[in-house]
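Trainee: coords please:
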Amino acid sequence: MVAAVRIHKNGGPEVLTYEEIEVGAPGEGQIKIKQHACGVNFIDTYFRTGLYPAPSLPFVNGSEGAGEVIAVGPGVKDWKVGDRVAYTLAHNGYAAERLLPADRGVKLPDNISYEQAAGMMLKGMTTRYLLRKTFRVEKGSRVLIHAAAGGVGQIACQWANHLGAEVIGTVGSKAKIEIAKSVGCHHVINYNEEDFAKRVKEITGGKLCDVVYDGVGAATYPASLDCIRPLGMWVSFGNASGPVKDFNLGLLAQKGSLFATRPTLFSYIASREQLVETANDLFDVVGSGAVKIPISKTYALKDAAQAQTDLEARKTTGSIILKP
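Mentor: You can find the predicted model right below:
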């Protein structure tokens, strides 16, 4: 029996139950991991509330982590006991041990810690597909990144800056302005004190942005569309403030024949080859020091409810992790 955090019914953070579960031996094509750190992400709260339906109840919450292989199931050839492993996969993340499909884990380089990995697999690989696949950021690109001091935001700002983009970031408080600047934002807007669309127009001299990366959702729509140049792209990849409702497709025409997409990481890492390519790109930029993974707070596994409470209240910046 090992410690885990399970959900028996949908609801607020109080439904996160710290209890003992039986993990068992790995089956065909599986590995068993002793987890050293577990990531905490907004997608975990979506499954907790029922915004994203879980396959069944009860289930172990959590979508990313890192640790070492402690057992290998039948048919697994690429893993051995003692290997360092990291992953992102819906469910079963908040636990001291877990089973993982062998083809969904990636080998963790020695120069990246378990804590870094737990804080970056979902957020860092999300950043990678956003900046390199959904809209390919190049030198000279002008990008707007909402929630620039958040988990994805801090990684995305650094990576976009590293690629040579002009980076405009939005934040929700004065305290987060310096954080956003420190991770590569050339301009920072406090959207609770300023009209961010108006400020983007001023900053860019009316040229607007090539792309807006929007993980906030309801609170930044439809104003995000006013920040995009004709034929530019709105990338809505999260719902931190609630989902966008009643999306008006006609606005894309009115605002300059814009493109809009609602991507998810799992579509971009569906195959083993895509997963490894994405993870290795992330490991390269982090390993080189071009992108740093800020772990702003570490919670004990038993305090997962508090971690999610703080995340939803916007009390956190960067990545937060749980330690089993």
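Trainee: from here on, contacts and neighbour counts on C-alpha atoms
Mentor: Fine.
Trainee: for the chain, longest strand please?
Mentor: Determined from DSSP state E, the single longest strand within the chain is strand 30-40.
Trainee: and it, which residues are buried?
Mentor: 30, 31, 32, 33, 34, 35, 36, 37, 38, 39, 40 (16 or more other CA atoms under 10 Å).
Trainee: With stretch 176-195 instead?
Mentor: Buried, per 16+ other CA under 10 Å, within stretch 176-195: 176-177, 179-181, 183-185, 187-191.
Trainee: so of these, which ones are in strands?
Mentor: 187, 188, 189, 190.
Trainee: Residue 87: what secondary structure?
Mentor: When classified by DSSP: H, G, I helix; E, B strand; the rest coil, residue 87 comes out as strand.
Trainee: give me every residue that touches the closest residue to it other than its chain neighbours.
Mentor: Closest residue in space to residue 87, ignoring its immediate chain neighbours: residue 105 at 4.9 Å, by CA to CA, 6 or more residues apart in numbering. Contact analysis of residue 105 by CA atoms under 8 Å, 6 or more residues apart in numbering lists 85, 86, 87, 88.
Trainee: Show me what secondary structure element comes after the regular element (helix or strand) spanning residue 46.
Mentor: For residue 46, the enclosing helix or strand under DSSP states H and E is helix 42-49. Using DSSP H and E, the next helix or strand after helix 42-49 towards the C-terminus is strand 59-60.
Trainee: Now the second one, please; I'll put the structures next to each other:
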Amino acid sequence: MTQHSERSGMRAIVIEEQGGPEAMRLADIDTPDPGAGEVLVDVDARGVNFIDVYQRSGAYSVPTPFTPGVEAAGRVAAVGPGVTEFAAGARVAWAMLPGGYADQAVVPVQRLVPVPDGVTAEQAAATLLQGMTAHYLTHATYAVQPGETVLVHAAAGGTGLLLVQLAKARGATVIGTASTGEKQRLAREAGADEIIDYTTADVAPAVRELTDGQGVAAVYDGVGAGTFEASLASLRMRGVLALFGQAGGAVPPVDPQRLNTAGSVYLTRPSLAHYVATRAELLERAADVFGLVESGRLEVRVGGRYALSEAARAHEDLAARRTTGKLLLT
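Mentor: Below you'll find the predicted structure:
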């Protein structure tokens, strides 16, 4: 077993009880040892995601105490018994496992992915979760076809900017929604063909106007309650509404008959976990995303960098929609 440094303690954000941003406390805790099939990672960068906010606030139930942060990148510091896939010094990243808001974290090998030389730790932590989300949405949930038009809500957000780029790469015309002038500019720079300011325009009628009354092939909606009605009304006949998040609140129960009257449309509530369910699928999707970043075909916009001790401020900024692109704890 590779030994980690002599340092026996590390810093970590600890949540004893779910609640507001102040529930996150920076503490000195013992450095964990990797068990069988696990590695200890020196964490260089951590992505800040809405799921972190949900888990911290209690919107998602999580056993306490816990260290939040489900996306991070760094280098292997030590390997546990039986680990052969990674050695000390290997550059790695992971998503969908807690513990990232710390100096070091123990991660099962099955959930780790290699980071190529041409991708920085910041880029890896900024793209793995949202990049794989945008990838499965545009490549699998509704595989965008050349010449189709799709709608992306919150097009200047972390996932939104990646969705716009990946949909464009597959040959789509992309309509995005965004509020401020700055957010609209960012969405256009990412490739959005049309932008609807949802604060001043009714989205669904605007979409109909932009599509000669047809509607869009797919709507990628990570907002939820505030956008659901417009999303449903924006679809073409037999279109797909991929409701992949609820940043703006949960959608109330829906009468299935509404899918019929909307034009025999499809409603799905996908989750990344089901699109990286096997090790092979995880490695393939991560490699695709990192390959796009490495080649420059997928640009990652880091909207804010915070110290580990500033995690509460990062959560406040994200929840208040004060940010664009991806937030990192570095």
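Trainee: circling back: where does the longest strand of structure 1 end up in structure 2?
Mentor: Counting by TM-score structural alignment, strand 30-40 of structure 1 pairs with residues 38-48 of structure 2.
Trainee: The matching stretch vs structure 1, mean deviation?
Mentor: In the superposition with structure 1, the aligned residues lie an average of 0.3 Å away from stretch 38-48 of structure 2, counting by mean CA distance after the TM-score superposition for structure 1.
Trainee: Show me how far that stretch is from its chain's centre.
Mentor: 16 Å (CA atoms, centre = their mean, to the nearest Å).
Trainee: hmm, who's touching that stretch?
Mentor: Outside stretch 38-48 of structure 2, the residues that reach it (CA under 8 Å, 6+ apart) are 4, 32-34, 69-81, 83, 100-109, 121-122, 125-126, 314-315, 326-330.
Trainee: Repeat the analysis, applying 7 Å as the threshold.
Mentor: 33-34, 69, 71-80, 83, 100-101, 103-109, 121-122, 125-126, 327-330 (CA atoms under 7 Å, 6 or more residues apart in numbering).
Trainee: For the counterpart of residue 243 of structure 2 in structure 1, grab the count of nearby residues.
Mentor: Alignment note (TM-score structural alignment): residue 243 of structure 2 maps to residue 236 of structure 1. For residue 236 of structure 1, the neighbour count with other CA atoms under 10 Å is 22.
Trainee: for residue 236 of structure 1, what are its contacts?
Mentor: 213, 214, 215, 217, 261, 262.
Trainee: Quick one: residues contacting the fourth one.
Mentor: Yep, that's residue 217 of structure 1 we're talking about. 236, 238, 239, 240, 241, 242, 243, 244.
Trainee: mind redoing it with 10 Å?
Mentor: Contact analysis of residue 217 of structure 1 by CA atoms under 10 Å, 6 or more residues apart in numbering lists 146, 224, 236, 237, 238, 239, 240, 241, 242, 243, 244, 245.
Trainee: Would you map the helices across structure 1?
Mentor: In structure 1, the helices defined using DSSP state H lie at 42-49, 114-118, 121-129, 151-162, 175-182, 196-203, 250-254, 265-268, 272-287, 304-312.
Trainee: and those helices as TSV, adding distance to residue 142 of structure 1?
Mentor: Below are the helices of structure 1 laid out as TSV (distance: least, CA to CA, whole Å):
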stretch	distance to residue 142 of structure 1
helix 42-49	26
helix 114-118	28
helix 121-129	16
helix 151-162	9
helix 175-182	16
helix 196-203	11
helix 250-254	19
helix 265-268	23
helix 272-287	21
helix 304-312	28
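Trainee: With that, I have no additional questions.
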